[in-house]
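Undergrad: take a look and give me a structure for this.
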Amino acid sequence: MAQPARAIVIGGGIGGLAAAAALHLKGWSVTVLERAPALDPVGAAISLAPNALRALDVLGIGEEIRDLAAWQGDGGLRTPGGRWLSRSSAEAAAARFGGPLVLLPRATLVDRLAALLPPGTVRTATTASLADPGDRNRPARVTAGEEELEADLVVGADGINSRVRTALFPGRPGPVYAGFTTWRLLIPVPGAEFASHETWGRGRIWGTHPLKDGRVYAYAAAAAPAGERAPDDERAELLRRYGDWHHPIPAVLAAARPADVLRHDVHHLARPLPAYHAGRTVLLGDAAHAMPPSLGQGGNQAVEDAVVLAHHGPDLAAYTAARLPRTTAIARQAVRVARLSMTGNRAAVAVRNTALAALSQAGPALFLRSFDGIADWRPPYASGRHHAGTQ
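TA: Predicted coordinates for the structure are as follows:
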């Protein structure tokens, strides 16, 4: 009996694990190499739109993840004083895109993806590098510690500072600072009842969302010099910047401890790559198309990448053709939305808020319109336990 084709995935984040699971379902023998000592994801939570949920249907876990949906009733966009600029609802999103928006802890998704893989697939505490991308006549080679491994396919899922990307495209511009920094926290907030919302101020935004497990996911972003950090702690910095904003923001900050707050500057790939593959090696997720988080699509696009890659198998040119135009367009839209939300000019903010309120009265909320052409994506094939809306 012929041996199954072998794939090595470099990076054990959401995109890497989804790719490993999708390839495994297609009959590949897969090894995941993760340099961290454990699969502990960076980031408090992730929002999964219907496009990513359909990709997870291919892996057989879409329904399980949908059951974690917590957004109910009205939500939308607000000003720091609490005025609603635009309203939307979970029901409206589901009707528009054929499914819900699901917010869940990143660790939950990582655990579900890892559980799809055979024991021993994931090797943690393993630093890997691409030694040879391979070609039609020879396998790709990966150095992992003292070992050198050969594979029919190498997947570079090693994040925004991808070493695989640098090896494939030396001399290409790397990630650039987007001009703003972010904070995230995932905590219980006793007695806090509120509608899910994002709030836009001058050069600052805040989002607060309830999760099904009873905790609250909150995030903030503000224009700031790259590398700047609070002189005391990041909770104190959030209090200075957002402490007088509307409910439930003060309650969230009161419930937080300094150790609960994660802060990261935002970088993105401003110049698209010429391709997402070379030889037998392919890139996905942030390694291929890192984008600002303003559409919440970074992880979603990585999951899409994974199932499309498995669909095309060794035809990596077809994968690039399917993924590069779509992800480039979404990344550019994310940059535009980030500029709109993060503007610090007082007059521009007034014009923006007036326009948002008027547009909301005229049709679906900006929150929903911004997902047109994104959340309605469907995978090229279906497998596992899929949702009725995938066909």
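Undergrad: C-alpha only now, for contacts and for neighbours.
TA: Fine.
Undergrad: so who does the closest residue to residue 282 other than its chain neighbours touch?
TA: Excluding the flanking residues, the one nearest residue 282 by C-alpha to C-alpha, 6 or more residues apart in numbering is residue 155, at 5.0 Å. Taking C-alpha atoms under 8 Å, 6 or more residues apart in numbering, we find residue 155 in contact with 7, 8, 9, 10, 16, 281, 282, 283, 284.
Undergrad: please generate a structure for the following sequence too, so the two can be compared:
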Amino acid sequence: MGSTAVVVGGGIGGLAAAIGLRRIGWEVTVVERASVLDDAGAGISLAANGLRALDELGVGDLVRGAARGQYNGGTRTPEGGWLARLDGAVLERAVGTPIMGIPRSTLHQLLRDFLPAGTLLTGVEAGPVQQTGPGTVRVDCGDTVLDADLVVAADGIGSRARSLLFPAYPGPDYSGSTVLRAITDQAVALRTDFELTWGQGAEFGHIAFQDGRVEWHAVLNLPAGTRFDDPLAELRRRFDGWHDPIPALLRATRPGAVLHHDVNELRTPLPSYAVGRIALLGDAAHAMTPHLGQGACQALEDAVTLAAALAIEPTVEAALARYDAERRPRSQAVARAARQAGRMGQQLSAPLAVALRNTAMRLTPSRAAMRMILRHHDWAPPRLG
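TA: Model (predicted):
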């Protein structure tokens, strides 16, 4: 089997794939089109499955050292009443860890720093990926041409590689929701580590970081492309009267810190995550809505599973067939569950439907709720060594 790979995309999935491939002895080059790595994004929650994948990659302890455990919190109504509580200590006993909150920029930096200097090429636009022979794949990067035994396309929801491999694929769909998010400029005193609050067609949530700052997000049912002249002022208007600490979090945020993105997903399942010696990974393969907090965790699972398959199988083609067989059913099932969670949670807007949902949540036994969480969190990674 060959031992050189090009990873297209320097996000969480691409960097994790590069780390995994290096752990099994491969030479890896990561190409990232951004010339300045500003790590756009706010915060991220890592569940047990993502943390176990990071452990197998060798970076789990580093990430835990920079993250904060989410031990107390749950889901509330705009008036402040509790719909459900989640005890992180109970989750920790079940799967070995609570959910961990970390700034996305910190996670990116930790993954980059774990790779040797020169592995990541920035400001490089990857062109078409071509199978140039029975055992060679080529990536045209302008003035540079990279030949390898494997290409890992971790180039996001708008993946160019996916479009080339599956030209008839319809591409991303708008979920019906748009998200605004930011990290507060300073620490904010909180009574909980994390919360979600569901109103009518709206959600406000937060996760606390190790340094006391807080990531918050607001998800709204709006037409695709909707934007505001003053996003922070618009959120203060929309969430006026919602319970504490929502007003305090908005007051602790600079207007220029607010990010706004439409929530898109790959609603049509891909028929395969691999063609020849090209593998799709992360959002390029299974971009999902954020309602289960599993997008990054699934990309991390991809990275470990891909490296393990390449370490076991006699050929790249056999390894990618194994990777596809192991990852496609699980990741697509998680994507369906995330979509359903959004429809039954944040996206509900009819008053009667919201009232019925709230009653059902209050009546759901805590053990049943925990079983639903463990369905996605309790994943055991393949061993890399």
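Undergrad: once you drop chain neighbours, what's closest to residue 172 of the second structure?
TA: In space, residue 172 of the second structure is closest to residue 266, 4.8 Å off (C-alpha to C-alpha, 6+ apart).
Undergrad: surely that neighbour is in contact with residue 173?
TA: Yes - taking C-alpha atoms under 8 Å as the definition, residue 266 of the second structure is a contact partner of residue 173 at 6.1 Å.
Undergrad: which of those two has more neighbours?
TA: Just comparing residue 266 of the second structure and residue 173: by other C-alpha atoms under 10 Å the higher neighbour count belongs to residue 266, 24 against 13.
Undergrad: any idea how far the more buried one lies from residue 332 of the second structure?
TA: Separation of residue 266 of the second structure from residue 332 of the second structure (C-alpha to C-alpha, to the nearest Å) stands at 10 Å.
Undergrad: hey, what's in contact with both of these two?
TA: residue 286.
Undergrad: let's have the contacts of residue 155 of the first structure in TSV, adding distance to residue 347 of the first structure.
TA: Shown next, in TSV, are the contacts of residue 155 of the first structure (distance: C-alpha to C-alpha, whole Å):
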residue	distance to residue 347 of the first structure
7	53
8	52
9	48
10	47
16	44
281	48
282	45
283	42
284	40
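Undergrad: can you tell me which of those is closest to residue 340 of the first structure?
TA: Of all these, residue 284 has the smallest distance to residue 340 of the first structure: 27.2 Å, by C-alpha to C-alpha.
Undergrad: map the closest one onto the second structure.
TA: Aligned counterpart of residue 284 of the first structure in the second structure: residue 281 (TM-score structural alignment).
Undergrad: that match against residue 301, yeah?
TA: No - contact between residue 281 of the second structure and residue 301 fails when scored by C-alpha under 8 Å: they sit 9.6 Å apart.
Undergrad: these two: which has the busier surroundings?
TA: Remark: of residue 281 of the second structure and residue 301, residue 281 carries more neighbours, 32 against 28, as counted by other C-alpha under 10 Å.
Undergrad: let me see the contact set for the more buried one.
TA: Taking C-alpha under 8 Å, 6+ apart, one finds 13, 14, 152, 153, 154, 273, 299, 302, 303 in contact with residue 281 of the second structure.
Undergrad: name the single longest strand found in the second structure.
TA: Using DSSP state E to define each element, the second structure has its longest strand at strand 173-183.
Undergrad: so where is it in the first structure?
TA: Strand 173-183 of the second structure corresponds to residues 176-186 in the first structure, going by TM-score structural alignment.
Undergrad: compared with the second structure, how much does that stretch deviate?
TA: Stretch 176-186 of the first structure, aligned to the second structure and superposed, deviates on average by 0.5 Å (mean C-alpha distance after the TM-score superposition for the first structure).
Undergrad: if you count neighbours, what's buried in that stretch?
TA: 177, 178, 179, 180, 181, 182, 183, 184, 185, 186 (16 or more other C-alpha atoms under 10 Å).
Undergrad: for the last one, give me its contacts.
TA: Contacts for residue 186 of the first structure were tallied using C-alpha under 8 Å, 6+ apart; they are 44, 45, 215, 216, 217, 218, 260.
Undergrad: which of those are buried? Put it as a PyMOL command.
TA: Selection of buried members from those for PyMOL, criterion 16+ other C-alpha under 10 Å:
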select buried, resi 44+45+215+216+217+218
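Undergrad: ok, and the contacts of residue 186 of the first structure in the second structure?
TA: Of the contacts of residue 186 of the first structure, the ones still in contact in the second structure (both residues aligned by TM-score structural alignment, their matches' C-alpha atoms under 8 Å) are 44, 45, 215, 216, 217, 218, 260.
Undergrad: mind listing the strands in the stretch 101-250 of the second structure by residue range?
TA: 120-122, 129-133, 136-141, 144-148, 150-153, 173-183, 194-198, 202-208, 214-221 (DSSP state E, counting those that start in this stretch).
Undergrad: before we move on, back to that, tell me how far the alignment partner in the first structure of the residue nearest to residue 172 of the second structure lies from residue 16 of the first structure.
TA: Aligned counterpart of residue 266 of the second structure in the first structure: residue 269 (TM-score structural alignment). Distance of residue 269 of the first structure to residue 16 of the first structure, computed by C-alpha to C-alpha: 19 Å.
Undergrad: what's the separation between residue 369 of the second structure and residue 74 of the second structure?
TA: 11 Å.
Undergrad: what is the nearest of the contacts of residue 155 of the first structure to residue 228 of the first structure?
TA: residue 284 (29.5 Å).
Undergrad: what's the helix or strand for the residue nearest in space to the middle of the first structure?
TA: Among the residues of the first structure, the one closest to the centroid is residue 299, at 2.3 Å (C-alpha atoms, centre = their mean). Applying DSSP states H and E as the criterion places residue 299 of the first structure in helix 298-312.
Undergrad: output the residue interval of the second structure matched by that helix.
TA: Residue span in the second structure matched to helix 298-312 of the first structure, by TM-score structural alignment: 295-309.
Undergrad: in this structure residue 176 of the first structure contacts residue 267, no?
TA: Yes - between residue 176 of the first structure and residue 267 there is a contact at 5.2 Å, judged by C-alpha under 8 Å.
Undergrad: distance-wise, check residue 251 of the second structure relative to residue 301 of the second structure.
TA: Residue 251 of the second structure is 37 Å from residue 301 of the second structure, by C-alpha to C-alpha.
Undergrad: try residue 374 of the second structure
TA: 15 Å.
Undergrad: again, but for residue 294 of the second structure
TA: If you go by C-alpha to C-alpha, the gap between residue 294 of the second structure and residue 301 of the second structure works out to 10 Å.
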